[in-house]
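Asker: pasting the sequence and the predicted model now:
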Amino acid sequence: MIRKYSIINHSIVETEENPKVIILISPTQEERDKIINEFGVDSHNLNSALDPEEPSRIEFEENHIEIIFKRPKNYSSTDYYLFKVQSIGLFLFKYFLIIVLSDDINIFAGKYFTSVIGVKEVFLKILYNSIYHFMEHCKVINMIADEIETKISQSMDNKYLIHMFTLEKSLVYYASAITSNSLIILGSIA
């Protein structure tokens, strides 16, 4: 699926004409080929944007920057204490931005996107929003861990230990993703 947006009066507005932001959601092979051929996006990086196991990275191409980075997946109670991450691809050109997502999420949700000037600002706000989302999830993980720790101290039931180990696994995923994302920021400064 492809969605197109423009920036009109400091707002991100869905449009078909002259888009400044193009979002590909679980793109078909035909949609991937079009982006690769039309804009020169690296096929490996495009596919990496859809793979949660791919490490974050930044690559400087002749006419654009390609970033694969991590963001936390929205948590659901059906995840049973396992907080997961997903990869996102940002392909920043001089006048437009291509975003590749594996899931249909509202990437522009939140206060950060109420007023934007251009695609570079959208690009940076997406990265910032990911960092903020990780920080919020870490707070929640800490609160859940405190609650489980209290229950463990009051009970000998193994299910609370299993919950604690699952949370610990989530923190490993998050620590890896945050470290990976920080390398992008350091790489872009260097």
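Answerer: Ah, there it is.
Asker: contacts, neighbours, all on C-alpha from now
Answerer: OK.
Asker: what about the spatially most central residue of the chain, which helix or strand?
Answerer: The chain has Arg71 as the residue nearest its centroid, 3.3 Å off, counting by C-alpha atoms, centre = their mean. In the assignment (DSSP states H and E), Arg71 maps to strand 64-72.
Asker: tell me the contacts of Val85?
Answerer: When contacts are counted by C-alpha atoms under 8 Å, 6 or more residues apart in numbering, Val85 touches Pro52, Lys70, Arg71, Pro72, Lys73, Tyr173, Tyr174, Ala177.
Asker: please name the nearest non-neighbouring residue to it.
Answerer: Counting by C-alpha to C-alpha, 6 or more residues apart in numbering, the nearest residue to Val85 once its immediate chain neighbours are dropped is Pro72, at 4.3 Å.
Asker: and here's the other structure:
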Amino acid sequence: MLRIYKTNCEALRELSLASLEKGAWLSLTAPDADELTAVADLTGVPLDALKAALDEEERSRVEIEDNYILVITNVPTLRDSYSYDTLPLGIVLTKDHFITVCLESHQVLEEFAAEGPRSFSTYKKTRFLFQILYKSALLYLKYLKQINRRTDEIERDLRQSVKNQEIFQLLELQKGLTYFTASLRSNGIVLERLLRLRSNKELQHLIALYEEDEDLLEDVIIENKQAIEMVEMYSHVLSGMMGAFTSIISNNLNLVLKFLAAVTILLAIPTMVASFWGMNVDGLPFSGENGFLAVVLIAVAAAVISAYGLWRRGLL
């Protein structure tokens, strides 16, 4: 899907491809071949550059050419309650246009389209780029806090659990942290390279770095480094929890089995007593009129004595 936006002082206008203007933002979300070809023809950006972000395994990088700069960054995404992943987002800066390419609709871009000109300007391409990177870094931090909260919830459940469901949830969270680690490190390399572009005068027509833009980029770098530190810390915590709670589940299962074994013993003793008096032989005591009551009392007494012995040994 292709949507074209342009900001002015009052509103965010949506344009058509036929009425494309300078300073417009072309947002490509899961584009088809016709949309990619049309954007390539109108902006002069090669198809290969536009298709780069459509590869799920594409790593973050910066590609500088004479008429455009391609920035690929990985943004975080939430698949379900415990499944976190990253998604490549391609950002292309040309002299006249700002282009984003993504495999699917993403929260970072949707927020800009919803907020309108009060949050960004399609004319200020460099600042818009850094604002996208900043929102992406903040989203990483938000998801990392969610992972920490969900880890605490799973920990509470695991204290009494003998099932594997919570372990599988921890595995999903650990996998998401692994994706975050790789993406944040590659994003950090991209940010450092963008910071070095401020001294390149030849690229001023594509990416002009003003003092406010440099401050914003430095904020993005700080947030990205904080996210890297957090994801490393949470990864170590999760790794330790996985081993600890596997042992806890095994121990909880052993406690259940121990209790069941003790109950089996208690049930076996009255059954054994009753079996003796159920034999079809002569000479058994208490075979008179009150024999049934006497056998029941003997069985109960034997069960109580056995229960006391098991309790003293910590089996009950």
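Answerer: Thanks, I have it. Small disclaimer: the values here were computed from a predicted structure and weren't measured.
Asker: residue range for the strand holding Arg71 of the first structure in the second structure?
Answerer: Mapping strand 64-72 of the first structure onto the second structure (TM-score structural alignment) gives residues 68-76.
Asker: now the matching stretch, how far from the centre of its chain.
Answerer: Chain-centre distance of stretch 68-76 of the second structure: 20 Å, with C-alpha atoms, centre = their mean, to the nearest Å.
Asker: report the mean deviation for it after fitting onto the first structure.
Answerer: Taken over the aligned residues, the distance from stretch 68-76 of the second structure to the first structure averages 0.9 Å (mean C-alpha distance after the TM-score superposition for the first structure).
Asker: contacting residues around that stretch?
Answerer: With C-alpha under 8 Å, 6+ apart as the criterion, stretch 68-76 of the second structure contacts 45, 49, 53, 59-64, 84-95, 133, 136, 139-140, 143, 180, 183-184, 187, 190, 206.
Asker: repeat that for 7 Å
Answerer: The contact list for stretch 68-76 of the second structure (C-alpha atoms under 7 Å, 6 or more residues apart in numbering) reads 45, 53, 60-64, 85-94, 136, 139-140, 183, 187, 206.
Asker: tell me which element the closest residue to Leu15 of the second structure other than its chain neighbours is part of?
Answerer: Of all residues not flanking Leu15 of the second structure in the chain, Ile4 sits nearest, at 5.2 Å (C-alpha to C-alpha, 6+ apart). Taking DSSP H and E as the criterion, Ile4 of the second structure maps to strand 2-7.
Asker: which parts of the stretch 101-250 of the second structure are helices?
Answerer: Under the criterion DSSP state H, counting those that start in this stretch, helices of the stretch 101-250 of the second structure are mapped to 107-115, 125-158, 165-196, 211-277.
Asker: possible to save those as CSV with mean neighbour count and distance to Phe292 of the second structure?
Answerer: Listed next are the helices of the stretch 101-250 of the second structure as CSV, based on neighbours: other C-alpha atoms under 10 Å; distance: least, C-alpha to C-alpha, whole Å:
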stretch, mean neighbour count, distance to Phe292 of the second structure
helix 107-115, 15, 77
helix 125-158, 19, 48
helix 165-196, 19, 50
helix 211-277, 16, 9
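Asker: show me what contacts Gln169 of the second structure?
Answerer: Here Gln169 of the second structure is in contact with Tyr82 (criterion: C-alpha under 7 Å, 6+ apart).
Asker: residue in the first structure paired with it?
Answerer: Residue correspondence to the first structure (TM-score structural alignment): Gln169 of the second structure is matched to His163.
Asker: tell me the secondary structure for Thr100 of the second structure?
Answerer: Classification of Thr100 of the second structure by DSSP: H, G, I helix; E, B strand; the rest coil places it in strand.
Asker: with adjacent residues omitted, what lies nearest to it?
Answerer: Per C-alpha to C-alpha, 6+ apart, closest to Thr100 of the second structure is Ile91, 4.5 Å.
Asker: which residues are in contact with the one you found?
Answerer: By C-alpha under 7 Å, 6+ apart, the contact set of Ile91 of the second structure is Leu70, Val71, Ile72, Ile99, Thr100, Val101.
Asker: per the alignment, name the residue of the first structure opposite Ile154 of the second structure.
Answerer: In the first structure, Ile154 of the second structure lands on Ile148 (TM-score structural alignment).
Asker: just checking, that match touches Tyr160?
Answerer: Yes - here Ile148 of the first structure reaches Tyr160: they are 6.1 Å apart, a contact under C-alpha atoms under 7 Å.
Asker: what's the match for Leu144 of the second structure in the first structure?
Answerer: Under the alignment (TM-score structural alignment), Leu144 of the second structure maps onto Cys138 of the first structure.
Asker: against Phe83 of the first structure, how distant is that match?
Answerer: To Phe83 of the first structure, Cys138 of the first structure is 10 Å away according to C-alpha to C-alpha, to the nearest Å.
Asker: do the same with Ile162 of the first structure
Answerer: Per C-alpha to C-alpha, Ile162 of the first structure is found 14 Å from Phe83 of the first structure.
Asker: quick check: closest non-adjacent residue to the counterpart of Ser43 of the first structure in the second structure.
Answerer: In the second structure, the residue paired with Ser43 of the first structure is Leu47, using TM-score structural alignment. Spatial nearest neighbour of Leu47 of the second structure, excluding adjacent residues (C-alpha to C-alpha, 6+ apart): Ala40 at 5.9 Å.
Asker: in what helix or strand does that neighbour lie?
Answerer: Short version, using DSSP H and E: Ala40 of the second structure is in helix 33-43.
Asker: with Thr15 of the first structure as the reference, measure out to the residue lying closest to Met1 of the first structure once chain neighbours are set aside.
Answerer: Excluding its sequence neighbours, the residue lying closest to Met1 of the first structure (C-alpha to C-alpha, 6+ apart) is Ile25, at 5.1 Å. Separation of Ile25 of the first structure from Thr15 of the first structure (C-alpha to C-alpha): 16 Å.
Asker: comparing those two, which residue is more hemmed in?
Answerer: Taking other C-alpha atoms under 10 Å, Ile25 of the first structure and Thr15 do not tie; Ile25 has more neighbours (18 against 15).
Asker: which one in the second structure is aligned with the more buried one?
Answerer: Per TM-score structural alignment, Ile25 of the first structure is aligned with Thr29.
Asker: hmm, that match is touching Glu110, no?
Answerer: No - when contacts are counted by C-alpha under 7 Å, Thr29 of the second structure is not listed as touching Glu110 (10.8 Å).
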